[in-house]
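*Asks:* Quick one, what's the 3D model for this:
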Amino acid sequence: MDTIEKTYNIGVEATMEVIGGKWKPIILCHLRHGAKRTSELKRLIPNITQKMLTQQLRELEHDHIVDRRVYNQIPPKVEYSLSEYGESLSYILNQLCTWGEHHIDRKVEEGQSICLLNRDDVNH
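*Replies:* Modelled structure (predicted):
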């Protein structure tokens, strides 16, 4: 079987291919603090559709960034957590959250009205 060679111009392209987009970094930031059920993630990210959440979780699972654990019970229980490999993104995710908080602070100082519902604790 022939394999297609993939070429990246810079390393961040490979990173963004895995964690890029509107929702994946948000999902991953929530999973840094522990395993979550799909319904918990939906509550934490109210603007994401169920279909999009499921799709993004499947892609992250496919890339070995998150683990999916199914409990054999009724009703079925499924939890998602960062995989060991996904944990290697924790530093980057913490930095993204911190930068965003500083950016919001700056915008507020400039007079913009911005509400941050949950200031992240990077020491979590």
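*Asks:* can we go C-alpha only for contacts and neighbour counts from here?
*Replies:* Noted.
*Asks:* For residue 19, give me its contacts.
*Replies:* Taking Cα atoms under 8 Å, 6 or more residues apart in numbering as the definition of contact, the neighbours of residue 19 are 25, 60.
*Asks:* Next up, the contacts around the spatially most central residue of the chain.
*Replies:* Per Cα atoms, centre = their mean, the C-alpha nearest to the average position across the chain is that of residue 28, at 2.1 Å. For residue 28, the contact set (Cα under 8 Å, 6+ apart) comprises 82, 93.
*Asks:* where exactly do the strands run in the protein?
*Replies:* In order along the chain, the chain carries the following strands (DSSP state E): 36-37, 66-71, 77-82.
*Asks:* The structure of the following sequence is requested for comparison with the preceding one:
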Amino acid sequence: MKKELFGVCPYVTAQKVLTGKWSMYILYLLSNGPVRFNELQRRLPEEMTHATLSRQLKQLEEEGLIIRHEYEQIPPKVEYSLSEIGEKFKTVLDVLEAWGKDYIEWRSNSEQ
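*Replies:* Okay, the predicted model is just below:
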């Protein structure tokens, strides 16, 4: 019988929590403060549908990484922000950004 590594191994746990295609980018967009749904959709690539974004946000909320705040007003207003554990992901985003820049530079140099 195979051992379940979720909740035991930090790498498997992180990978499962961040499974959505755009999850890291959404966390990045929320790293500077709350963002409304429509603004998130505008900042994401064109192929991101309303349903896909809703599904991804719901998953991140279920994982505890973001908080959904619905204001009781007309028209409805919904904002998303990082939760306490989501805020801790900012340091990971900083390291990923540095690595991503290094990789882009390496890639462009290796194609010459």
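*Asks:* Send over the TM-score of the superposed chains.
*Replies:* The TM-score (TM-score structural alignment, normalised by the length of structure 2) is 0.85; 107 aligned residues with a Cα RMSD of 1.8 Å.
*Asks:* re the thing from before, in CSV: the strands of structure 1, plus mean neighbour count.
*Replies:* Formatted as CSV, the strands of structure 1 follow (neighbours: other Cα atoms under 10 Å):
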stretch, mean neighbour count
strand 36-37, 17
strand 66-71, 16
strand 77-82, 19
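*Asks:* Tell me which of those sits nearest to residue 23 of structure 1.
*Replies:* Evaluated over those, closeness to residue 23 of structure 1 peaks at strand 66-71, with 14.0 Å, by Cα to Cα.
*Asks:* Let me know the angle separating the closest one from strand 77-82.
*Replies:* Comparing the axes of strand 66-71 of structure 1 and strand 77-82 via axes from the mean of the first three to the mean of the last three Cα atoms, to 10 degrees yields an angle of 160 degrees.
*Asks:* Strand 66-71 of structure 1 vs structure 2, average offset?
*Replies:* Compared with structure 2 after the fit, strand 66-71 of structure 1 shows a mean deviation of 0.5 Å (mean Cα distance after the TM-score superposition for structure 1).
*Asks:* can you check stretch 50-58 of structure 1 too?
*Replies:* Mean deviation of stretch 50-58 of structure 1 from its aligned counterpart in structure 2 after superposition (mean Cα distance after the TM-score superposition for structure 1): 0.7 Å.
*Asks:* list the buried ones in that stretch?
*Replies:* For stretch 50-58 of structure 1, the buried set under the neighbour-count rule, 16 or more other Cα atoms under 10 Å, comprises 53, 56, 57, 58.
*Asks:* do the same with stretch 35-50 of structure 1
*Replies:* For stretch 35-50 of structure 1, a neighbour-count test (16+ other Cα under 10 Å) marks 35, 36, 38, 41, 42 as buried.
*Asks:* Could you list which residues are in contact with the last one?
*Replies:* Neighbour list for residue 42 of structure 1: 48, 49, 50, 53 [criterion: Cα under 8 Å, 6+ apart].
*Asks:* The second one and residue 41 of structure 1: what is the separation?
*Replies:* Just to be clear, that refers to residue 49 of structure 1. The spacing between residue 49 of structure 1 and residue 41 of structure 1, counted by Cα to Cα, to the nearest Å, is 11 Å.
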